[in-house]
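Student: Take a look and give me a structure for this.
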Amino acid sequence: MAVRRVLLIENEEDKKILKSKSVRVKQFDKSLQALVQDMIDTMREQNGVGLAAPQIGVLRRVIVIETPPIEEARDDGSTVVVEPARLYVMVNPEITERSDERRPVQEGCLSLPGWYGDVPRHTWVSIKYQDLNGKEHRLKRVDGAPYRLGHIVQHEIDHIDGVLFTERIEDLTTLHNVNQEQPRRRRVGLLRRRAAEQPGS
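Tutor: Okay, here's the model as predicted:
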């Protein structure tokens, strides 16, 4: 398949697409499979943990998520993977239930490279979605811990609704550009490294 260009918020033409609401998928065919494979390839090439179809210019309600592995430190200083990375493909995803409690989570976005800010997210969500064959799946009270499925899915569903993470930030003083703060540090893999540093992940 192919790695696609990720649309950027700072580009006015791209932003028009990113701010548009996506349409439901009705045809579960080879073109959908090709789109999803391109999304997975693009997400991995960009070292992201999630990608929504609008981010590559396709206004369809499709998201892909790859949760980072959970590692634990051993006494000898080495680490062991206790939960491997897991790939999710969600077509027409919906949040059907959410916690009353929210907590701020530092978020970034492939469409705004280098920028991070604290976004209040629900501590758990229940999700309904379809797979590539149109079969419906439900996940109950999915953990919304930083960079876990319940957290990432809130960000990606916002994308298919035309909502950018910067619009969810309540305290704009938390928004910062790590590329300006650390100009010599490469951004590649930064989001995954930050995820690994989060408590409980």
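Student: For the rest of this, base every contact and every neighbour count on C-alpha atoms.
Tutor: Will do.
Student: number of nearby residues for Met1?
Tutor: 12 (other C-alpha atoms under 10 Å).
Student: That one and Asp38, how far apart?
Tutor: Computed as C-alpha to C-alpha, to the nearest Å, the Met1 to Asp38 distance reads 6 Å.
Student: now Ile9, nearest residue through space, not along the chain?
Tutor: Lys15 (4.9 Å; C-alpha to C-alpha, 6 or more residues apart in numbering).
Student: Checking my notes, that neighbour in a helix, right?
Tutor: Yes: under DSSP: H, G, I helix; E, B strand; the rest coil, Lys15 falls within a helix.
Student: for comparison, sequence B:
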Amino acid sequence: MAIRKIRQLGDEVLRKKSKKVTVFDEKLKELIEDMAETMKWANGVGLAAPQVGILKRVVVIDVGEGLIELVNPEIIAEEGEVVGVEGCLSIPGITGEVARPKKVKVRAQNSKGEFIELEGEDLLARALCHEIDHLDGILFIDRAQRIIEEDSEEG
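Tutor: Sure thing, here's the model as predicted:
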């Protein structure tokens, strides 16, 4: 396992659409392990493969309930709406108020290629939407109703 470099706003890879994963091998498992380690190291709750420079449809999420690994995830149902503050490991120092579904249902595959479904509410729903957006080159600042820049003068 290794800590990978997190790409920052301005890196063109963050704006590209990721490709569907068709090969479920050791290389994919290594990517997922590295992403999980990188996310934990950076104190994040989610990380998408484009954020580490890989244009594959892979995300990892941990909102405090254990690691979730999703390959080729897609939102198949959503319910309600809630506005909340989001940040991103690729856009340090900026947060924004973003409207997201209160509840989502996601279909994906695991690292072995087996199909799974997952439901998420509140923070997990927000994280799922945020990370899946990354796979399509969409950043939270594109959806934000209001951007909040952290004051670097705070002490």
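Student: coming back round to it: got the contact list for the residue nearest to Ile9 of the first structure?
Tutor: By C-alpha atoms under 8 Å, 6 or more residues apart in numbering, Lys15 of the first structure lies in contact with Leu7, Leu8, Ile9.
Student: And Glu170 of the first structure, by the same measure?
Tutor: Contacts of Glu170 of the first structure (C-alpha under 8 Å, 6+ apart): Asp118, Val119, Pro120.
Student: Please tell me which one of these counts the most neighbours.
Tutor: When neighbours are counted as other C-alpha under 10 Å, the busiest of the contacts of Glu170 of the first structure turns out to be Val119, with 24 neighbours.
Student: my guess is Thr67 of the first structure contacts Val89, does it?
Tutor: No: applying C-alpha atoms under 8 Å as the test, Thr67 of the first structure and Val89 come out as separate, 11.6 Å apart.
Student: So between these two, which is more surrounded?
Tutor: More crowded of Thr67 of the first structure and Val89, by other C-alpha under 10 Å: Thr67, with 24 against 19.
Student: what residue of the second structure takes the place of that one?
Tutor: The equivalent of Thr67 of the first structure in the second structure is Val63 (alignment by TM-score structural alignment).
Student: My read is that that match contacts Leu123, right?
Tutor: Yes: applying C-alpha under 8 Å as the test, Val63 of the second structure and Leu123 come out as touching, 7.1 Å apart.
Student: count of neighbours near the counterpart of Phe28 of the first structure in the second structure?
Tutor: Phe28 of the first structure maps onto Phe24 in the second structure, with residues paired by TM-score structural alignment. Neighbour count for Phe24 of the second structure, taken as other C-alpha under 10 Å: 15.
Student: And for Val82 of the second structure?
Tutor: Using other C-alpha under 10 Å, the number of residues around Val82 of the second structure comes to 14.
Student: who's in contact with it?
Tutor: Ala99, Arg100, Pro101, Lys102.
Student: Right, I'll leave it there.
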